[in-house]
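Peer 1: coordinates only, sequence not included:
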């Protein structure tokens, strides 16, 4: 009997693989009874990120200002930009940074376990549970933050909603479920572009809320801003429950496969085929290095609020808007124009180069013109994580989509947790000397990712094709 290798077609020559895959997508989509009206998953993503993305930079500013008041200072007048308050500047930055770290830790720790459980389990019970639980956790989070800010309660009360949101899976579980749902309904030819479109939805809504956050805070105060975000999250939950179709038929023995599904999140990356295994493990390394660099809103906020830039709330919102629009618009444009020419791995390479250059310049940014250059150089920073998701999903069977995205999501949580510790700790330690040290570290991570992307390109060429279809 002929040996079957990684590249041996499984379908007979008389059957069109493309048509077969399209039929499989249709079957997956019809396995469950349709909801009242089936609408795109992207709308749920937009609503979720409208609510979620504004929370961290707004909370960073709130914690910063509350910390300033603890030292009889006022962040409203940018006391940390005063030449006479250098010691106070260091103390406020250090305390605010560490408070944000411990809050992030209280959420990211439980979310690592939750992501493994909910996302991998979705291959057996469906996508809607891991899609809706994080939204519910976010809603509880925001109503709790409204109460804390409205009554000026101790910041330590925030640990409860952060912990609860982590137990519900957090944003990583939501993203994993959304990408699994999208992969169920697309072919490999469509997937790269649809994934970057979904990432653009995330980026645009994040940019919009970052732009408006300063104005919203000024007009509504912190407490009513969190109440508004709570209302958006409730709307997202209703939409997801009513209008998102289920793509997976629930297995009768699903409850007996919990541990098996969790183990599958790790096993899926250790394929029996050597070439496939090393590609999947390289994908994990890329996510580990690139994901925390892209998710750096709290560090940017603290960095720009202080000397020499002394950005106000409005200016921070404008910067975040420009940075996110630049990165996601650049990513989707390059994907649309060049994916067929350079493949997923080529896009990953460009994104890693963008990360290393933009963060290196960010370390030495002292003027507005340099801030603009940082925004321009960040045009492709989202590509490594987005295209890595697309690339990895093409290396596994459809029945493993939940496991592959759960594994990637879990690693994102771990990397965010570890590098948040490193970034916040380094920023606090160097606040009085060279605050750009944290961005030097991020640039080095981008350079290592660049090397990994080159390896993927070499391996892909040896396989005889670029990575539109691994």
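Peer 2: That came through, no problem. Every value quoted in this text rests on a predicted model; they were computed, and no experiment measured them.

Peer 1: CA atoms for contacts and neighbours, from now on please.
Peer 2: Will do.

Peer 1: Show the contacting residues for residue 58.
Peer 2: 213, 222 (C-alpha atoms under 8 Å, 6 or more residues apart in numbering).

Peer 1: Could you check how far residue 349 is from residue 447?
Peer 2: With the distance defined as C-alpha to C-alpha, to the nearest Å, residue 349 ends up 10 Å from residue 447.

Peer 1: Neighbour count: the two, which is higher?
Peer 2: Shown here are residue 349 and residue 447; by other C-alpha atoms under 10 Å, residue 349 has more neighbours (25 against 18).

Peer 1: Give me the packing partners of whichever strand or helix holds that one, helices and strands only.
Peer 2: Take DSSP states H and E as the rule and residue 349 turns out to sit in helix 313-362. Applying 3 or more C-alpha pairs under 8 Å, 6 or more residues apart in numbering; DSSP states H and E, we find helix 313-362 packed against helix 188-243, helix 274-294, helix 297-305, helix 368-377, helix 383-393, helix 437-462.

Peer 1: With respect to burial, which of those scores highest?
Peer 2: Comparing these by mean neighbour count (mean count of other C-alpha atoms under 10 Å), helix 383-393 ranks first with a mean of 26.

Peer 1: Can you point out the buried residues in the helix or strand following it?
Peer 2: Following helix 383-393 in sequence order, the next helix or strand is helix 401-429 (DSSP H and E). Neighbour-count burial for helix 401-429, counted by 16 or more other C-alpha atoms under 10 Å, picks out 401-417, 419-421, 423-429.

Peer 1: tell me the angle of helix 401-429 relative to helix 297-305?
Peer 2: 30 degrees (axes from the mean of the first three to the mean of the last three C-alpha atoms, to 10 degrees).

Peer 1: I'd like the distance from helix 401-429 to the chain centre, please.
Peer 2: Distance of helix 401-429 from the chain centroid (C-alpha atoms, centre = their mean, to the nearest Å) equals 10 Å.

Peer 1: here comes the other one, which I'd like you to weigh against the first:
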């Protein structure tokens, strides 16, 4: 058993045991997810590639035309796939959260893990039985109906909070987030090599998909039979916890704490009510604009690297996906360092500027090394990335329409929107400095 200095999330009240750790579930689930994401892209590419080659076997066509047709087919597949994956959790995620709060904390973890396992099984069966690509939509629907990643991650955060003390909770949540990134990085690094194990055979991708199913199965079995929910013990608090995240710091609310709510405080001056509403509105505007930039770029990037000028193979695709997971490492280090010296809005703008700069470089990528230079800026972002079904569809359509003219249109648009999103955040930072009153500064 490690010492408290090595495992800072350990706490004498309650005393943590190995079976209360959520980290093995997070690690195995993310390895399975990274293998699945790479396998899905490569399997779909291989499926549409076979169809394209057979359709054009009698009349030869330029390589560029065949690539464009394949890219449109893959892009159309991902449009429907992201629609199914993004909309179906709306039917179940809230209900799972309610059941988890009312009955058992593991509900919001085990049910999404079951959905993850089923979707990976669908991909494995597609490789084994040569199912049509449309069957993969069923796997996305099963994942969404079981709650998806949103329900799973909310359950992970809840269980991680319960198994840590108030003083160590911030660091515990950051460590869980870091483990997620490290597991995804390792899985993506080996994904291309595993996919190549069956090259030349009809069951291409069998080893990769089988490994993904195995990791997902281990995560589900561990959560069902090993993972225990720790008992929470109420404890008087002296101050509100400050939890650092990828967008800075935010106050956590403890439902067990009722004494603080009963303290009578003087009402705030009427003049400060409107500025706070303006700040909230500006933050929402900045987040929405930034979301338009991020989601579209992330969804189009795997398609971009498959065709000229990059034309990546299976191993290079895995390495490229692995580079995206380094954002968790940089976020972990950045929050630990910058949160001591910079304001939240300053860290948000740092993330937006880095993403906008990286997206602008990606718009003019011609060689592989240029892609990684752009990724260096992208992975420095510290801002929250939301999901957007409409954005994914829009960017895929823009990519299809402009691939023959200027293939970097999506990335140039993303860079413009990212820089545009900086404006409301900068206004918030300026207004906060001007509206700050001496009474607003409190001892933490």
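Peer 2: Done, it's in. Note that the coordinates shown come from a computational prediction; the quantities given were computed from them, not determined experimentally.

Peer 1: Fetch the TM-score of the aligned pair.
Peer 2: Scored against TM-score structural alignment, normalised by the length of structure 2, the superposed chains reach a TM-score of 0.76; 384 aligned residues with a C-alpha RMSD of 3.5 Å.

Peer 1: So which of the helices and strands packed on helix 313-362 of structure 1 is nearest residue 336 of structure 1?
Peer 2: Closest approach to residue 336 of structure 1 among those is made by helix 188-243 (6.8 Å; C-alpha to C-alpha).

Peer 1: residue range for the helix or strand that that closest one is followed by in structure 2?
Peer 2: Note on helix 188-243 of structure 1: by DSSP H and E, the next helix or strand toward the C-terminus is helix 258-267. Under TM-score structural alignment, helix 258-267 of structure 1 corresponds to no residues of structure 2.

Peer 1: Around residue 41 of structure 1, count how many other residues there are.
Peer 2: 18.

Peer 1: ok, now which ones touch it?
Peer 2: The contact partners of residue 41 of structure 1, by C-alpha under 8 Å, 6+ apart, come to 178, 181-182, 244.

Peer 1: 7 Å - rerun?
Peer 2: Counting by C-alpha atoms under 7 Å, 6 or more residues apart in numbering, residue 41 of structure 1 makes contact with 178, 244.

Peer 1: now it: how far from residue 50 of structure 1?
Peer 2: With C-alpha to C-alpha as the criterion, residue 41 of structure 1 and residue 50 of structure 1 are 14 Å apart.

Peer 1: same deal with residue 312 of structure 1?
Peer 2: 22 Å.

Peer 1: quick one: which of those two has more around it?
Peer 2: residue 50 (25 against 18).

Peer 1: ok, the more buried one touching residue 209?
Peer 2: Yes - the pair residue 50 of structure 1 / residue 209 is scored as a contact, 6.3 Å apart, by C-alpha atoms under 7 Å.

Peer 1: pretty sure residue 361 of structure 2 is touching residue 375, no?
Peer 2: No - Residue 361 of structure 2 is not in contact with residue 375 according to C-alpha under 7 Å; the separation is 8.8 Å.

Peer 1: list residues touching both of the two?
Peer 2: Contacts common to residue 361 of structure 2 and residue 375, judged by C-alpha under 7 Å, 6+ apart, are absent.

Peer 1: hang on, the earlier thing: now render the helices and strands packed on helix 313-362 of structure 1 as JSON lines, adding distance to residue 344 of structure 1.
Peer 2: Formatted as JSON lines, those follow (distance: least, C-alpha to C-alpha, whole Å):
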{"stretch": "helix 188-243", "distance to residue 344 of structure 1": "8"}
{"stretch": "helix 274-294", "distance to residue 344 of structure 1": "12"}
{"stretch": "helix 297-305", "distance to residue 344 of structure 1": "27"}
{"stretch": "helix 368-377", "distance to residue 344 of structure 1": "20"}
{"stretch": "helix 383-393", "distance to residue 344 of structure 1": "6"}
{"stretch": "helix 437-462", "distance to residue 344 of structure 1": "9"}
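
Peer 1: Out of the ones you listed, which is closest to residue 332 of structure 1?
Peer 2: It's helix 188-243; of these, that one is closest to residue 332 of structure 1 (C-alpha to C-alpha) at 5.8 Å.

Peer 1: got the contact list for stretch 336-350 of structure 2?
Peer 2: 247-249, 381-383, 422, 425, 429.

Peer 1: 8 Å instead?
Peer 2: Stretch 336-350 of structure 2 has contacts (C-alpha under 8 Å, 6+ apart) with 244, 247-249, 381-383, 422, 425-426, 428-429.

Peer 1: which residues touch the closest residue to residue 292 of structure 1 other than its chain neighbours?
Peer 2: Spatial nearest neighbour of residue 292 of structure 1, chain neighbours left out: residue 416 (5.0 Å); criterion: C-alpha to C-alpha, 6 or more residues apart in numbering. Applying C-alpha under 8 Å, 6+ apart to residue 416 of structure 1 gives the contacts 108, 291-292, 295.

Peer 1: Please apply the same query to residue 135 of structure 2.
Peer 2: Contacts of residue 135 of structure 2 (C-alpha under 8 Å, 6+ apart): 122, 126.

Peer 1: Quick check: the aligned residue for it in structure 1?
Peer 2: Per TM-score structural alignment, residue 135 of structure 2 is aligned with residue 157.
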